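Model the following, please.
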Amino acid sequence: MKIAMLFPGYGSQFVGMGKSLYDESRIMQEHFEQASTCLDMNFVKLCFASSELDIAKMSVAFPAIYLMSSSIYSILREDEGIVPDVVVGYNIGEFSAIYASGGISFVDGLYVVSKYASFYGELLSGLNVSLIKVSGLSSGILKEICEQYSTNDAFASIAIYLNEQENIVSGYCAVVEQVEAAVKERAGKVENLGVEFGLHNSIMKPVADSVKQYLEKVDFKDTDIKFLSSTELDVTKSGQSLKAAILEYITSPLKWRQTLDALDFYDMIIEVGPGTTLSKSIKELYPEKHFISINSQKDIDEVLKIVAGEEREI
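As a prediction, the model looks like this:
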């Protein structure tokens, strides 16, 4: 059985995420202890006893999502022996996927995610930028609208290609507002999003430059598990390619629908991380495939049951 594991991004976090697994798993408890010590943050309190407002803060959400996803992955692999054939991350989930591939240690990945959140926060403090989700217009038409109102100094662009009729646009507020008005004139729908989802364009170059300097201190390894980039749509096992993928992720649009199309080869898709934010798109695209979001031991048991059943058939 060919298994793909997907790691969710910003927006998947919620207070209480993974609590039942934490109570039962020594691996997850150890990861929480490590993360709390390394970043001097009480992740038990933040994840299980804070507020939705607190956990949504970029400085908390980014490392917390990484912590939760990486811990669940470690349970699947180390306790249950479930090893994927490919790993994919949506948005900030790219960092969890790189850890799962074996390209970076848990602690190094934690520090990288935290540094990214810090550098990004510093950039935002001096910018007037925004994000919107646009529905009801093709990506081609939306791209033309963005280009129509953009200049070299102020622009908007598609940050995340969700599917042919849904995309996320980021850029300078004045230009995004013009794009929003043009979309509504064409009967499209607009939803305002937080900047935490990422700009994924050249505005992020200062962040990428800072992250690049930090990555020189990080030991990236070649991997046994394939990592699928959602920006370049390349599959790699090279440690140096993983480092490059992080920088591409920061400054380039995410081609999420094309990334999901590349999973057609796999028999089971597992969402490894808090919540079920990726489930709708996966089930719509692949209704015939085994798909499970891991949030409890019951979900893990279901994965084991399916894998065991497939092995018996073989």
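
can we go C-alpha only for contacts and neighbour counts from here?
OK.

For Lys45, the count of nearby residues, please.
When neighbours are defined as other CA atoms under 10 Å, Lys45 has 12 of them.

Could I get the full set of helices for this protein?
Assigned by DSSP state H, the chain shows helices spanning 19-24, 26-39, 43-48, 52-56, 58-74, 93-101, 106-124, 139-149, 173-185, 205-215, 239-251, 256-261, 279-285, 297-313.

residues in contact with Ile72?
For Ile72, the contact set (CA atoms under 8 Å, 6 or more residues apart in numbering) comprises Met28, Val272, Gly273, Ile294.

For the closest residue to Ser139 other than its chain neighbours, list the residues it contacts.
If the residues on either side of it in the chain are set aside, Ser139 comes closest to Glu164, at 5.7 Å by CA to CA, 6 or more residues apart in numbering. By CA under 8 Å, 6+ apart, the residues touching Glu164 are Leu137, Ser138, Ser139.

got it, and Ala56?
Shown in contact with Ala56 (CA under 8 Å, 6+ apart): Gly11, Gln13, Phe14.

wait, what's in contact with the residue lying closest to Glu196 once chain neighbours are set aside?
Using CA to CA, 6+ apart and skipping residues adjacent in sequence, the residue nearest Glu196 is Met58, 6.2 Å away. Residues in contact with Met58 (CA under 8 Å, 6+ apart) are Ala117, Gly121, Glu196.

how close does Met58 sit to Ser118?
Met58 is 8 Å from Ser118, where distance means CA to CA, to the nearest Å.

and what of Leu215?
Leu215 sits at a distance of 14 Å from Ser118 (criterion: CA to CA).

Who has more neighbours out of those two?
The neighbour comparison of Leu215 against Ser118 (other CA under 10 Å) goes to Leu215, with 19 against 16.

I'd assumed Leu242 was in contact with that one.
No - counting by CA atoms under 8 Å, Leu242 is not a contact partner of Leu215; they are 10.8 Å apart.

quick one: which of the contacts of Ala56 has the most company?
Neighbour counts for these (other CA under 10 Å) peak at Gln13, which has 24 neighbours.

how about it, what does it touch?
Counted by CA under 8 Å, 6+ apart, Gln13 has contacts Ile55, Ala56, Ala61, Ala64, Ile65, Pro274, Gly275.

got those as a markdown table, with distance to Tyr266 columns?
Formatted as a markdown table, the contacts of Gln13 follow (distance: CA to CA, whole Å):
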| residue | distance to Tyr266 |
| --- | --- |
| Ile55 | 33 |
| Ala56 | 33 |
| Ala61 | 30 |
| Ala64 | 28 |
| Ile65 | 25 |
| Pro274 | 22 |
| Gly275 | 22 |
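
structure for this one too, so we can compare:
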Amino acid sequence: MKAYVFPGQGSQFTGMGKDLYEQHTEAKRLFDKANDILGFNITDIMFTGTEEELKRTRVTQPAIFLHSVAQAAVAKDFNPDMVAGHSLGEFSALVASKVLSFEDGLKLVYKRALAMQMACEANPSTMAAILGLEDDKVVEICASIEDEIVVAANFNCPGQLVISGSNRGIEIACEKMKAAGAKRALPLPVGGAFHSPLMKPAEVELAQAIKDTTFSDGICPVYQNVDARPHTDPQEIRQNLIKQLTAPVLWTQSVQQMVADGATHFVECGPGKVLQGLVKKIDRTAEVSSAE
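Prediction:
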């Protein structure tokens, strides 16, 4: 069985999507439509913008979404048995599996990006990657830090977690993780504490937009970040998407569940190969490739 997976923030690069735009009429149509919906030429930034321009949340999120959805739209034999997306990638997965329309998906992603940007500015906060420590130990250390918000935010693969929280909390946590035997505890160059309670203002803002958006029956189950379970009911998918901004991304658990449910081949749709690497670390027997 084939699982199509869609990357999140961090996989952007200058020139992303240019080949799709030049080689496929359908991709060009989606790119041009995105420029109209967003009210600025995101394609110019994607194709020729600097790394710094692409790193801005209001650009990064719609750019990765656009690249991913366009790649799925032109992929040969796109007929997924299941889909999943990492954080932002969940929106791409929902559009590719026909739960959301392209227009609605893009509008939600842009609103999400702006809401997250505002939440970051209101509460200076950050994230850090913790390598070489058991998941349970990372969770335990986060819970032990008093008077600061620190949580496990991304369960990327065994031995690679990302924690999220206040600047001081992350500083304390990194010291404690190293003392507990972590190979590395690296603060990440991000604008805020994504997938933590500090994103509550963004969640509230996005919740109304999600409630006002039409969710349809998709073409296959979507394995969602908040519970790593397959979902086909539009109402359940909607509720899980609202919780996603403040809840951890259960990527390890999602891939394990997809494998348990019969996935043997994971196809990554979008810029980069980050998810292929994570899938192989979660299950060495899984076959991985990029969408063509």
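
tell me the most buried of the helices of structure 1?
Mean neighbour count (mean count of other CA atoms under 10 Å) peaks for helix 93-101 among the helices of structure 1, with a mean of 29.

how do the contacts of Glu164 of structure 1 look in structure 2, which are kept?
By both residues aligned by TM-score structural alignment, their matches' CA atoms under 8 Å, the contacts of Glu164 of structure 1 still in contact after alignment to structure 2 are Ser138, Ser139.

Of the contacts of Glu164 of structure 1, just say which sits nearest to Asn192 of structure 1.
Nearest to Asn192 of structure 1 out of those is Leu137 (CA to CA; 16.1 Å).

and Asp81 of structure 2, what pairs with it in structure 1?
The pairwise alignment with structure 1 assigns Asp81 of structure 2 to Asp85, based on TM-score structural alignment.

What's the separation between its match and Glu122 of structure 1?
37 Å.

repeat for Ile246 of structure 1
Using CA to CA, Ile246 of structure 1 is found at 19 Å from Glu122 of structure 1.

Please apply the same query to Ala262 of structure 1.
Counting by CA to CA, the separation of Ala262 of structure 1 from Glu122 of structure 1 is 35 Å.

returning to that earlier point: with respect to Phe7 of structure 1, which of the contacts of Glu164 of structure 1 is nearest?
Looking across the contacts of Glu164 of structure 1 and measuring by CA to CA, the closest to Phe7 of structure 1 is Ser139, at 24.2 Å.

ok so, going back, a markdown table for the helices of structure 1, including distance to Ile225 of structure 1?
Putting the helices of structure 1 into a markdown table (distance: least, CA to CA, whole Å) gives the following:
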| stretch | distance to Ile225 of structure 1 |
| --- | --- |
| helix 19-24 | 25 |
| helix 26-39 | 21 |
| helix 43-48 | 28 |
| helix 52-56 | 31 |
| helix 58-74 | 13 |
| helix 93-101 | 5 |
| helix 106-124 | 16 |
| helix 139-149 | 32 |
| helix 173-185 | 39 |
| helix 205-215 | 21 |
| helix 239-251 | 11 |
| helix 256-261 | 17 |
| helix 279-285 | 21 |
| helix 297-313 | 18 |
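
Relative to Leu228 of structure 1, which of the ones you listed is closest?
Closest to Leu228 of structure 1 of these, according to CA to CA: helix 256-261, at 7.7 Å.

which residue in structure 2 lines up with the residue nearest to Ser139 of structure 1?
Checking TM-score structural alignment: Glu164 of structure 1 goes with Pro158.

Which residue in structure 1 aligns with Asn167 of structure 2?
Looks like Asn167 of structure 2 aligns to Cys173 there (TM-score structural alignment).

There's contact between its match and Val129 in this structure, I believe.
Yes - counting by CA under 8 Å, Val129 is a contact partner of Cys173 of structure 1 at 4.8 Å.

which neighbours do those two share?
Counting by CA under 8 Å, 6+ apart, no residue touches both Cys173 of structure 1 and Val129.

Which one of the contacts of Ala56 of structure 1 is nearest to Gln258 of structure 1?
Gln258 of structure 1 has its nearest neighbour among the contacts of Ala56 of structure 1 in Gly11, at 20.8 Å by CA to CA.

Can you give me the distance of that closest one to Tyr90 of structure 1?
For Gly11 of structure 1, the distance to Tyr90 of structure 1 - CA to CA - is 11 Å.

got a list of what the spatially most central residue of structure 1 touches?
In structure 1, the centroid-proximal residue (CA atoms, centre = their mean) is Gly93; its distance is 2.5 Å. Listed by CA under 8 Å, 6+ apart, the contact set of Gly93 of structure 1 reads Phe7, Pro8, Gly9, Tyr10, Ile65, Tyr66.

and with 10 Å instead?
Neighbouring residues of Gly93 of structure 1 by CA atoms under 10 Å, 6 or more residues apart in numbering: 6-10, 12, 62, 65-66, 69-70, 99, 113, 272-273.

do you know how far it is from Leu260 of structure 1?
According to CA to CA, Gly93 of structure 1 and Leu260 of structure 1 sit 14 Å apart.

again, but for Glu271 of structure 1
For Glu271 of structure 1, the distance to Leu260 of structure 1 - CA to CA - is 12 Å.

So for the two, which residues contact both of them?
Overlap of the contact sets of Glu271 of structure 1 and Leu260 (by CA under 10 Å, 6+ apart) consists of Leu6, Val88, Ile282.

Looking for the alignment partner of the last one in structure 2.
Spelled out, it's Ile282 of structure 1. Under the alignment (TM-score structural alignment), Ile282 of structure 1 pairs with Val279 in structure 2.

isn't its match right up against Glu287?
Yes - between Val279 of structure 2 and Glu287 there is a contact at 8.8 Å, judged by CA atoms under 10 Å.

any common contacting residues for the two?
Common neighbours of Val279 of structure 2 and Glu287, using CA under 10 Å, 6+ apart, are His265, Phe266.

Who's the closest spatial neighbour of the residue mapped onto Thr264 of structure 2 from structure 1, skipping the chain neighbours?
Aligned counterpart of Thr264 of structure 2 in structure 1: Asp267 (TM-score structural alignment). Excluding the flanking residues, the one nearest Asp267 of structure 1 by CA to CA, 6+ apart is Lys2, at 5.2 Å.

re the thing from before, can I get the shared contacts of Glu271 and Leu260 of structure 1 in JSON lines with distance to Phe43 of structure 1?
Listed next are those as JSON lines, based on distance: CA to CA, whole Å:
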{"residue": "Leu6", "distance to Phe43 of structure 1": "23"}
{"residue": "Val88", "distance to Phe43 of structure 1": "25"}
{"residue": "Ile282", "distance to Phe43 of structure 1": "30"}
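
now, which of these sits nearest Ser252 of structure 1?
Of all the shared contacts of Glu271 and Leu260 of structure 1, Ser252 of structure 1 sits closest to Val88, with 16.2 Å by CA to CA.
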